[in-house]
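Student: what's the 3D shape of this:
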Amino acid sequence: MTVSPRYRHTGLVLARVTTDPGDLDPVTQTDPADPVAVEQDGRAWLAKVWARPEARDALTLASPVLGARLDRILGEDTSTPTAKELRRAVVSVASYLLRWQRRATPFGLFAGVGPVAVGPATAEVGTRHRAVARADGEWLTTLIDRLDRHPGLRPRLTVVVDTARIVRDGRVIVHRRAEVGASAPGPLRESSVRLTRPVQYVLTAAGSPVRFDTLAEKTSVRFPSASPDKVHALLHGLVDAGVLITSLRPPTTGVDALSHLIGALHAAQACTLDDLAAPLRELDAIRADLARHNNAGDPAQARRIRAAVAARMTALAPGVGHALAADVRLDATIAVPERVLDEAARAATVLLRTGTRPFGSAAWLDYHARFRARYGPGALVPVRDLVADSGLGYPAGYLGAPRARPAWRVLTDRDAALLALIQQATLTGAREVELADADVQALTVGEHVDTVAPQRIELGAEVHAPSTEAIDRGEFRLRITAAPPAHTSMAGRFAHLLDDADRARLAATYTAGPAQPPSREVFDTAVAVQLSFPPRRPHNENVVRVPPLLDDVVSLSEHPGHPDPARPDPTVIEVDDLAVTADAEQMYLVQVSTGRRVMPRIPHALDTAVQSPPLARFLAEVADARSAVFRGFDLGAARVLPYVPRIRYRRTVLSAARWILTAADLDTRPEADHPETDRPGAVDGEQPLRSWRQRWGVPARVVLVQGELRLPVDLDHVLDRALLYTRLERTGRIELHEDGPPDGHDWIGRPAELLIPMTAITPPTRPLPATAAPDAVLQPGDSAVVHAQLAGNPARFDEILTTHLPRFVSELHDPRDPDPSVRSWWVRRHRDMIRPETDHHLALFLRLSDPRHYGALAARLAAFAADLDSRGLPGQLTLAPMPQHPARYGHGPALAAAEQVFATDTTAAITQLAAARESGIPAQALAAASMAHLAAAFAPDPVAGHRALLECLRQERGPLDRVLRDRALAVADPERKYRAVRALPGGQTVVDAWHARDTALGAYHRALVQQDRDPGTVLRTLLHEHHIRAVGVEPAFEKETGRLARAVALRHLALAGAR
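Tutor: I've put the predicted structure just below:
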């Protein structure tokens, strides 16, 4: 079966290209472990590199610390550096230069970004690249922290409450960011204040920006008994704790954060404060210099301005590692033909098809199941309530989540298929696995037609070809280099480098609509919103600042800033206006005030697991939680193999060949005899590495991969091997990936990669379910419903249902009692499909006439469980809360009518199980007939009911047991008053139970109609619940039973002449 593309490129493609000047000369054959070689060759080489203005500028911007070290080593008036210092400088500079030569990933001045046209292949890269500089995130944070504490300035600033705040146990809690200079954000850090009445007032009053002194006045008026000093102390405490955010802190939708700060200072008239007037003038001058730099046409002039402004910034806020950050707009004209982008679209489709998570991650599958169990389908739960500890919290694996990520993993059929392909290639000596369409099918998890594809994705790919003419002839290869999560973007960060037309084309890719909408109405209620939030580590502000690309923004923990008359502000959607709902297949984020479905987009590629606040990650993921997880090719269980060959589909390398190298492979030992070399992990000679390469067939040109580090190295060069040894010693394990062919970048003359935004061609229609606010959970002990769970072997549940449970319930009823304690009862079987290793349980629900009977009924249940246990049957009893699902079943009279359906359906299921046991007829056959009968009764007429069943039970493919089908058709004969069922032992009881259920279904149908609800939305649930009562919880069985029920419904429609 041919793989048809599910994505198409949007017309905007970006190129990421190294700005390597072409004549860099790293000392690749100098051994850093040899002090003599380093002293003789290394120092002269450093001086040669440092004398080049463009190299000095790029290195200093990348690492000011390294720049200062080189100034010290190469200066005339300093002492001679030690061998250790010189070696470290050589290795550091060489690493940067090798990166500059060999990598296209933007970083400082080493690589740039530019648009790519679609047309005949063209590659003209000039030298007048334009650097766009701005204040570094840590430098700016240091300055703002200092200004924020100024006692004369703070009262003039506007403040706003942190929108990501949490209220827990009488305290207001916010998450604090890591300190400036931190190498990692670390665990979540909380800051809190008591939620007193004045604090509650301030939280409400500061919902939108208000001046600090004005807020103080309002608070004093509201609480006249509090002195002004106490009110000011309260507000200062809230700012210091991070509960209130001042206008000095720029939102991440502002790329020019320095201008935001200057604007806030001018708005506060900081120039009238004696000790701030001069710093403000200096900031104005720095901003002017940066503007001159960013508009400079001459790279040499830009370098001079950059050096001068960096010095001024360091003087203003000393002690910060970086003062400037920069991105580069390429001086290049690049075009690729349509066939290159079509090939990338096919590769993206194969990545989606062969992914290991076609219906969402395990954490989100679990969260979706728990949401539906607790709140019910259609429940509209406010986001704050949902992620609170009193709700479900965050999904497993999130920062601050109540559940850790599961550590176990099951070997799947996909793993087996991929391992077989890898083993076959290894045995035959093939260097790659070439996937045919049949292999793609074998690696597909589930039915690919059921997969919900993310609406927007991005794909990074290298084009390998010897010339542009070869590309036009179709003689090229692609290699996938990046596949960011669908809710993030690698392109948005560079939007500020694009012209207005290209920026608009980029923005259009983030909208909620598909490339080819199947119907306009379906997507009119979906809105894409830009998610804006500060990173957990100030250093990462350099990569998260993206201008507004969408009309709506969800802003977390940010001050909205000052209105810009030149640009209309986006509409801000508050967190309190967001809620989550779900149906059987998907979760949805909804704007409560409008009823629109919200699709958050993070327009940058900052890691969401650790570097981003958990609420931002939750909002970004929940809207597409059950969609397929788009990512690079997943090796699955093969990821632990020491070698995996290249995996290719058509022209595209989906996964480069990969080797795992450990310290044990080289038998490395620290060289205690040569401490002066300062070479951790040095080995005794090069033979171990040569032997390892020969054994595993490792080429010279590979990419060293360690976490986020990607460094192309040439193992034939001494310096490159030294870098490998150093990295290996630090971690004990590294990955080496096959690099592209030597002439792969000849078409453009340097390392380059394309970044291709794509949108789904025809995404599935997913209208929002009918929603309602969730009802309170009924807690054990004081509830009108007893929810008891009997855990144990599910093979014994039929015996409990048919023999022991009816006897127990009959003992609860006293025919002489006009007000019985139990008015109705029903059961459900339960199995956790996300964690199949957990216990199954049988859930029993008893509707009480009065909550006062709960204690007595609990005691009776305990005795019943003990009796089961004494008989060797499952008797592990748990009294559990009772969730209510008005969005699923209706409310008030409709919910009461639904419970009568549950009760009568339970009776029908038990009688069917008994009849099946006595007669030998398959329980599935009776259940299928019962489901068709149920649908006929839950409709204005049987024909409408059978048609509704055909609509809600999807037609499945594959062989169907003919004998089982014939048995189902034989017992499903309403025209003959179910004569075949009546003939069974206990058959009359089954038919009587069906008729009793008919009455309850009719009443429930009328109740739903009276509440303006579509009964058809409930039918699928009623059919599912009947199956789990009458057969069990097994998806494969349920699909088969559904097919039998469809066959019965089709037979009835044919007999009625209604097909």
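Student: alpha carbons only for contacts and neighbour counts from here, please
Tutor: Will do.
Student: Look up how far residue 263 lies from the nearest residue to residue 268 once chain neighbours are set aside.
Tutor: Take residue 268 and drop its neighbours on the chain: the residue closest to it by CA to CA, 6 or more residues apart in numbering is residue 156, 5.2 Å away. Relative to residue 263, residue 156 is positioned 13 Å away (CA to CA, to the nearest Å).
Student: And residue 417, how far from residue 954?
Tutor: 28 Å.
Student: Which one of these two is surrounded by more residues?
Tutor: Set side by side, residue 417 and residue 954 give different neighbour counts by other CA atoms under 10 Å, the larger being at residue 417 (15 against 12).
Student: buried stuff in the helix or strand containing residue 965?
Tutor: With elements taken from DSSP states H and E, the one containing residue 965 is helix 962-971. Of the residues in helix 962-971, 964-965, 967-971 count as buried by neighbour count, 16 or more other CA atoms under 10 Å.
Student: Same check on stretch 476-488?
Tutor: Along stretch 476-488, the positions that meet the burial threshold by neighbour count (16+ other CA under 10 Å) are 476-488.
Student: which two in those are spaced the farthest apart?
Tutor: Longest distance between any two of these is 30.1 Å, between 476 and 487; criterion CA to CA.
Student: For the closest residue to residue 989 other than its chain neighbours, give me its contacts.
Tutor: With sequence-adjacent residues excluded and distances taken as CA to CA, 6+ apart, residue 989 is closest to residue 911, at 6.5 Å. Counting by CA atoms under 8 Å, 6 or more residues apart in numbering, residue 911 touches 802, 986, 989-990, 993.
Student: can you do 10 Å?
Tutor: The contact partners of residue 911, taken as CA atoms under 10 Å, 6 or more residues apart in numbering, are 801-802, 905, 917, 986-994, 1030.
Student: structure for this one too, so we can compare:
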Amino acid sequence: MSDDHVAFQAEPVGMLRVPLLSRAGAVGTYADVDPRDPDQVRRYVDGLAADEGVAEALAVSSPSLSRSVEAVRGEVPLKPKALRKLALSATRYVLRAASRATPFGLLAGVAPVAFAEDCRVRMGSAHRKAVRPDSAWLFGLIRGWEGDFAVVRKLRVVTNDLGCRRGQRWVLPFASQPEESDGDGSDGGTGAGGAGAMRAEEVSVRFTAAVRTALHAAEHPRTVEDVLAVLDRAYPKVPAAAKEKLLLGLVRQDFLLTELRPPLSETDPLRHVVDTLKHAGESDKARELAALADLHQDYAAQPIGTGGAALRRKAVDAANALHSEDPSLHVDMRLDADVTLPYEVLRETERAAAALWRAAPDSVQPPHLREYHGAFVERYGTDQAVPLRDVLDPQAGIGPPAGYLHPRSERRTPERAEPSARDRARDSVLTELALAALASGDREISLDEGVLEWLGGRGPSVSSGPSGTGGPSGAGGPSGGDRAAVPGALEVCAHLTAPSQEALGRGDFALVVSPGTGSFSPGSLLGRFAYLLDDQDVVGDLARRSAEGPGNADRTAGGGAVSAGLEFAPPLARSVNVARVGSFWPERIAVGCFADRSLPAVRGLGDLALVADLDRLYVVDARTGQEISAQFPSMLDLRGGAPAAVRLVLEVSRAGREARPVWMWGAAGSFPWLPRVRYGRTVLAPARWRFSDPALTDSSVDDAEWARRLATWRERWHVPDRVAVGVGDRRTELDLTAPLHRMLLRRELARHEDLLAYETPEDAGAGAGWLTNESGAFTSELVLPLFPTARAQKTPAAPRPRRRVFPSVAAPAPRHDREWLYGKLYASVNCHNQILTEHLPRLLAELPRGVDRWFFIRYADTDGAQLRLRFHGEPSVLHPELTPVFLDWVDQLRSVRLAGAFVLDGYEPEAARYGGTEAMAAAERVFHRDSVAVLEQLRLQTAGSTTVEPPVLAAANYLDMVRRFHGGDWPGFHLATPRDDEHHAYFREHRAAALPLLGNDVMAAAFRAGAAEVTVACEARAAALREYAAHTTRASAVWSVLHMHHNRLIGTDRKQEQRSLAVSRGLAQVEQGRRRHLG
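Tutor: Next comes the predicted model:
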């Protein structure tokens, strides 16, 4: 798509994220304190906690730290190590509360933003709290009640659809983890957890007849009493106590899930539990929990920092009485702010988003998904819908993708793909720009249209400007790559900086895009705070529009996917705190959680199947074949925050939308310093420093010596006093002249080897003066949703030479491995044609009677290039007679260094891809006859009997084959695919050689001599194609036949295949023009 068409429109809604304290609120952390001196630490901590708002924020965000603060204020003696830890932890929290806008507890909150022609801002201090029970505590409370059969028998349960049979046991792939440590500096958790939290031990139960009966009875929600009645009828002689014990055990181990557990879409989880208890007749428990909810409301109504400690402790004590494990609260904060920003802020954000998209690297699948796609195609082929449960089973399928944790995958983590030609050129551009800035001493790179054209791969070389702003000298910009034809929706997160409100109103402002923060799906950053807004529907509208927008519809081959909201139970209960998002879609996918999957709009794991085409994986409804796009507008870290099935469904649905709206330096990212990048009034990337000097991580030196080393490093790299330090989006502003700040930096360096420092948004932008109250000026982040404009939406997507219909999932067909002998011959691509033309005929001549068909394909995976040969026949002939002949033939190839490893394997037909099981035998006869025809053509190619280029020869075969399916209508089949201008140029170049192929004998026209043998082979292929056409003329099946012909004739080179398709389409267009001209 031309850069002229890349445009975004920002929605006139947004969210402002602001820390609790003004920038002046961190002044106390500048104190020169010896953290080993109890009196100094006590006075220091006492000074910080004297601010009741700070004390309350500490109590909410880190109860353990708050208790330590109260202990030292009460003169409880602490060891020197504990004193130092306390001083630094308190410092970090106060700095976070004054400099980091990411919402967490009372340390930072949110407010809606409106837009108008002018600027009107009021920042108050009467912020409002929203209080819920901590999800881990609530999970523990529910767990306790689920262990009481007197309660459980009244509840509805449903069978956990993550379970499956393995041998004589019923297995859940992982066990839920109720707790996650309240470690120092915790930021609420996004699901990744620590090393200790990553346990994913499976649980299982003996799969007895009684267990089978119970699980089957609870396939859809019903009360435990009803399930018990089913067991009573099935096993009347078994004691009631034994059956009750069985059901209680199934509930305790999550084989049966109760309705007590609030779904993720429930924004008032306590109310859900109260209502469920009431409905179950547990009125006493419901009253106790309702009383706790009232205490939450009482505490929420108390203004922050105005003596709410007693109310908070009362709520915590009441929770503790119900369940004593970590009875903490989860609190979100709605800011006391009225903010109306000028429309010009939206326009600047739109320009910045377009620049980020144009300069972004190519969209590349994450390595684990790329490897998994290859493994899936290797195992199941393309267009084959496979039950998702089977795919994820390590025994029956290929197991979870590499790096998955719940359960832990056994697949090897693959290496990253080689960068595209465009990305390599882009890396060169950015590296030269960064080095030029370093050499000249410039602290900033200002992008202009020329550089953006260059980075986007569409512009000529740009000579260097006065500030190193131009592209490097050389020929042409980056080209190629796998960029999306239409940009998708974005959620941009940027610091809005301005010297004053008046300056902001007249356009004197700067946006500073937040490093590492942002979303490819509007609603993800806003979603969990929707319940705080007066108009919650706004977030739902954004999320739905994002899911159904053209930038994402293009990804689903025409927008045929149905969006469905996702419900699941995160493995770590505390991560639910940040995962609660309202329900925005009528269709739902509910996996591993309580749900009524008998409802038409609700799909469980058993209702989902996985399919691959040549480019990607996608999820379909196993009943209808309809593609499903799972939606979960949340920033939850899927790596540790979701079961494998849920993570895969989400990652597959999001594939192609991974890139967040942030600046990416590419190969230059490893530099020890990178300059600021500016475009207009937006800083796309603040200056950044990497702590690469080993002297800074030397733990053997004292603080004074380390401070000297830090000063040396700062002088060398021109590091300012104030920097934002952290990993990913977790950054805290430090002043490197302040002793405690330096100590905090040293501690963080010891913990995180990938720690980075950025210039502060105010230093990079235009200061902090527009958002103020009596306490001072506040830093802030603005979250804005953007969608591609109409002109971007109208841009046609990149052509797809294949057609796809939605496959349906049938019962697994019986295996016929004994009727096939299948060998993988590992050999260099350079040897393939020699093996096929000189050596394979010898093997074919020795085939015993009883082998009725065979075919070959070329293949390449991480183990190397292969020729795969498959022979069909009577098992009594294949294995005792053909196998020795096959192995002798392989040994001969090895003896002359034409082949390496050889593996016998099982053959699984790709029935769904080729029209179903009834069509498969006819399809295999096509493969056989096409293999014979290709061998003849390769033989003549080797003998020099044709001067036709391989892609043109492949196109000749396409025309010959499609005519057998569609007769005189063959041009329409090819012309149904949009023209690919890049590869159509190849047709124009070879038009003269291709035009003779439009004659009556297309194959004879391609060869000077030996055409008779080719014609005979192609006529035999034609007969097989006519038989196959009686089973299916489905376009996707025909395209698959053509694709595999290219594979046999040329190989797996996608570029060559695209050229061959362009030639066949070009010839179809010529033929159509002739017919139109002749009338």
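Student: Post the TM-score for the overlay when you can.
Tutor: The TM-score (TM-score structural alignment, normalised by the length of the first structure) is 0.88; 1015 aligned residues with a CA RMSD of 3.5 Å.
Student: quick one on the thing from earlier: tell me how many other residues surround the residue nearest to residue 268 of the first structure.
Tutor: The local packing count at residue 156 of the first structure equals 21, with neighbours defined by other CA under 10 Å.
Student: quick one: secondary structure of the nearest residue to residue 733 of the second structure once chain neighbours are set aside?
Tutor: With CA to CA, 6+ apart as the criterion, residue 733 of the second structure has its nearest non-adjacent residue at 4.0 Å, and that residue is residue 724. When states are read from DSSP: H, G, I helix; E, B strand; the rest coil, the local structure at residue 724 of the second structure comes out as strand.
Student: Would you mind measuring from the counterpart of residue 724 of the second structure in the first structure to residue 711 of the first structure?
Tutor: Per TM-score structural alignment, the equivalent position to residue 724 of the second structure in the first structure is residue 703. Using CA to CA, we find residue 703 of the first structure at a distance of 5 Å from residue 711 of the first structure.
Student: what's the answer for residue 671 of the first structure, then?
Tutor: Here residue 671 of the first structure is placed at a distance of 26 Å from residue 711 of the first structure (CA to CA).
Student: for residue 353 of the first structure, same thing?
Tutor: Here the criterion is CA to CA. By it, residue 353 of the first structure lies 30 Å from residue 711 of the first structure.
Student: neighbour count winner among the two?
Tutor: More crowded of residue 353 of the first structure and residue 711, by other CA under 10 Å: residue 353, with 26 against 22.
Student: hmm, back to that, identify the residue of the second structure aligned to the residue nearest to residue 268 of the first structure.
Tutor: With TM-score structural alignment as the criterion, the equivalent of residue 156 of the first structure in the second structure is residue 154.
Student: Equivalent analysis for residue 121 of the first structure, please.
Tutor: Pairing criterion TM-score structural alignment: the partner of residue 121 of the first structure within the second structure is identified as residue 119.
Student: mean shift of the helix ranked longest in the first structure relative to the second structure?
Tutor: Of all the elements of type helix in the first structure, the one with the most residues (DSSP state H) is helix 893-919. In the superposition against the second structure, helix 893-919 of the first structure averages 2.3 Å from its aligned positions (mean CA distance after the TM-score superposition for the first structure).
Student: Helices along the stretch 251-400 of the second structure, start to end?
Tutor: With DSSP state H, counting those that start in this stretch, the ranges of helices along the stretch 251-400 of the second structure come out as 269-279, 283-301, 309-322, 343-359, 367-380, 388-392.
Student: how far away is the corresponding residue of the second structure for residue 556 of the first structure from residue 257 of the second structure?
Tutor: Matched to the second structure by TM-score structural alignment, residue 556 of the first structure sits across from residue 591. According to CA to CA, residue 591 of the second structure and residue 257 of the second structure sit 11 Å apart.
Student: any shared contact partners between the two?
Tutor: Residues touching both residue 591 of the second structure and residue 257 (CA under 10 Å, 6+ apart) are 160-161.
Student: residues contacting the spatially most central residue of the second structure?
Tutor: When the second structure is reduced to its mean C-alpha position, the nearest residue by CA atoms, centre = their mean turns out to be residue 651, at 3.9 Å. For residue 651 of the second structure, the contacting residues are 366, 369, 617-618, 629-630, 638, 657-658, taking CA under 10 Å, 6+ apart as the criterion.
Student: at 7 Å instead, please
Tutor: Residues touching residue 651 of the second structure, when contacts are defined by CA atoms under 7 Å, 6 or more residues apart in numbering, are absent altogether.
Student: Check the spacing between it and residue 567 of the second structure real quick.
Tutor: Residue 651 of the second structure is 15 Å from residue 567 of the second structure, by CA to CA.
Student: go on, residue 902 of the second structure?
Tutor: Here the distance between residue 902 of the second structure and residue 567 of the second structure works out to 46 Å (CA to CA).
Student: which one of those two has more residues nearby?
Tutor: In this comparison of residue 902 of the second structure against residue 567, neighbours counted by other CA under 10 Å, the higher total goes to residue 567 at 26 against 18.
Student: Trace the more buried one over to the first structure, please.
Tutor: In the first structure, residue 567 of the second structure lines up with residue 532, judged by TM-score structural alignment.
Student: if I read this right, its match contacts residue 250, doesn't it?
Tutor: No: between residue 532 of the first structure and residue 250 there is no contact under CA atoms under 7 Å: 11.0 Å.
Student: Mind reading off the mean deviation between the helix or strand where residue 97 of the first structure lies and the second structure?
Tutor: Residue 97 of the first structure is located in helix 83-102, with elements delineated by DSSP H and E. If you overlay the two and look at helix 83-102 of the first structure, the average distance to its match in the second structure is 2.8 Å (mean CA distance after the TM-score superposition for the first structure).
Student: what's downstream of that helix, the next helix or strand?
Tutor: Criterion used, DSSP H and E; the element after helix 83-102 of the first structure is strand 111-118.
Student: Show me what that following strand is in contact with.
Tutor: Counting by CA under 7 Å, 6+ apart, 13-19, 104-106, 327-330, 334-338 sit against strand 111-118 of the first structure.
Student: do that again at 6 Å, thanks
Tutor: By CA atoms under 6 Å, 6 or more residues apart in numbering, the surrounding residues in contact with strand 111-118 of the first structure are 13-19, 104, 106, 328-330, 334-337.
Student: Give the equivalent position in the second structure for residue 318 of the first structure.
Tutor: Here residue 318 of the first structure is matched to residue 324 in the second structure, going by TM-score structural alignment.
Student: what do you get for residue 735 of the first structure?
Tutor: Residue 735 of the first structure maps onto residue 756 in the second structure, by TM-score structural alignment.
Student: what's the closest non-adjacent residue to that match?
Tutor: Nearest non-adjacent residue to residue 756 of the second structure, counting by CA to CA, 6+ apart: residue 690, 5.1 Å away.
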